[in-house]
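Trainee: quick check, what structure comes out for this input:
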Amino acid sequence: MRSLPVLLLLPLIFGVAQAQERPQERAQAVFAGGCFWCVEEAFDPVEGVLSTTSGFSGGRVESPSYQQVVAGGTGHAEVVKVEYDPERVDYADLLHVFWRNIDPFAVNRQFCDAGEPYRSALFPMDAEQRALAEASLAAVAERFDAPIATEISDFEAFYPAEEYHQNYYQKNPLRYRFYKSACGREERLAEIWGEEAGGLPLP
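Mentor: The predicted structure is shown next:
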């Protein structure tokens, strides 16, 4: 069998190389569901999620510290920025996971964490995300026939938290598991959502 001339192979070789170099498409979404360590843990296993970053959003202070936020008065909530591949998972799927990892009835708190920084909220980044967020909130309200405390506010800015907060549940597994257990998060989620608690696998 005769081999193909090198000149004929070059376009194939360069085509493969360009495909490998093509950056992965990324979209972003921001969710506030109480302790951002727990929200990271909820989204990291979702197929198509590329990264999660703990931080702050929804407030008036630029580049706040963790201590400033938890002390109150900044208007910020603890949030997680989720970067994802929209070809593998969409915003509606992420909303499904979000709701099943929060207590949607709690006002200015989530589980054992109380105060404005721990409110649940959605921060849509465009009109499509807002429409989906509003529709999902309406569906949750109809399902439970109860008022929902979760806020929807247009995204303005995201400020990453200090490095020691990033991937905390992986860096400090013993401390994290003790905190999560003492906080009663899993029990409350099971009480509200039953077998759907956690949101995975996706429907």
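Trainee: every contact and neighbour count from this point should use C-alpha atoms.
Mentor: OK.
Trainee: quick one: the strands in the protein?
Mentor: 27-33, 49-57, 77-84, 109-110, 113-114, 120-122, 151-152, 159-160 (DSSP state E).
Trainee: off-centre distance for the longest helix along the chain?
Mentor: Secondary structure of the chain per DSSP state H: the longest helix is helix 127-144. Distance of helix 127-144 from its chain centroid, counting by CA atoms, centre = their mean, to the nearest Å, is 16 Å.
Trainee: for that helix, list every residue counted as buried.
Mentor: Of all the residues in helix 127-144, those buried under the rule 16 or more other CA atoms under 10 Å are 129-130, 133, 136-137, 141.
Trainee: quick check: angle from that helix to strand 27-33?
Mentor: 40 degrees (axes from the mean of the first three to the mean of the last three CA atoms, to 10 degrees).
Trainee: would you do the same for the sequence below? I want to compare the two.
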Amino acid sequence: MKPSKFTTALAGLLLGFTLSATAAGPAANDKTTAEATFAGGCFWCMVHPFDQLPGVISVTSGYTGGHTKNPTYPEVSAGGTGHVEAVQIVYDPERVHYEKLLDVFWHNVDPLDGDGQFCDRGSTYRSEIFYHGDEQKRLAELSKAAIEKQLKHTVVTEIRPAVTFYAAEDYHQDYYKKNPLRYKFYRFSCGRDQRLEELWGKN
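Mentor: Modelled structure (predicted):
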């Protein structure tokens, strides 16, 4: 059957809308997720605090901040790569704000320790905030100033622009779920929870 003039005109109109949308690129509100990157010592221990937050979509353990491409765990642990153990968070900013992520970050690190975190010593385990964009940088700096005022000490946690993040090996991902007993023993034996309670209280 030969298409009517109306059908032909409608098809042309729809094609025009499609081409216009393609040329303009995706709509601004298509971006429904955001990323946050934090280093706070052993990445095993930084996953669970964020993983349980409503609005957090995923938490990946990995390495960032250094110069070695595609680093392995033995390479990072040995030093010389410049990388730190870190977590990269994908979240829905409509459900959880970056300020909340910052709050969770601070209360799970010792921001006064510049030589590592808890029993893990060395630059691989330093605490850092890697910001994605100017707004995250602004909020991170404000939160750091507030923490310094609260603790009445200089906070040594660095704030740096985010760079390439390399996911760690599979056996490191969701370690607290895969090995709950070992995870709990490690946290306790490392003195992590004891120091966090000393800094921030039981809550």
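Trainee: about what we covered before: need the buried residues of helix 127-144 of structure 1 in TSV with distance to Y91 of structure 1, can you?
Mentor: Below are the buried residues of helix 127-144 of structure 1 laid out as TSV (distance: CA to CA, whole Å):
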residue	distance to Y91 of structure 1
Q129	7
R130	10
A133	9
S136	11
L137	14
A141	19
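Trainee: of the strands of structure 1, which is nearest K171 of structure 1?
Mentor: strand 49-57 (13.8 Å; CA to CA).
Trainee: post-alignment, the longest helix of structure 1 versus structure 2, mean distance?
Mentor: In the superposition with structure 2, the average deviation recorded for helix 127-144 of structure 1 is 0.6 Å (mean CA distance after the TM-score superposition for structure 1).
Trainee: with distance to V97 of structure 1 and mean neighbour count as new columns, can the strands of structure 1 be given to me in JSON lines?
Mentor: Formatted as JSON lines, the strands of structure 1 follow (distance: least, CA to CA, whole Å; neighbours: other CA atoms under 10 Å):
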{"stretch": "strand 27-33", "distance to V97 of structure 1": "11", "mean neighbour count": "24"}
{"stretch": "strand 49-57", "distance to V97 of structure 1": "12", "mean neighbour count": "24"}
{"stretch": "strand 77-84", "distance to V97 of structure 1": "12", "mean neighbour count": "26"}
{"stretch": "strand 109-110", "distance to V97 of structure 1": "16", "mean neighbour count": "23"}
{"stretch": "strand 113-114", "distance to V97 of structure 1": "20", "mean neighbour count": "14"}
{"stretch": "strand 120-122", "distance to V97 of structure 1": "12", "mean neighbour count": "27"}
{"stretch": "strand 151-152", "distance to V97 of structure 1": "16", "mean neighbour count": "16"}
{"stretch": "strand 159-160", "distance to V97 of structure 1": "22", "mean neighbour count": "20"}
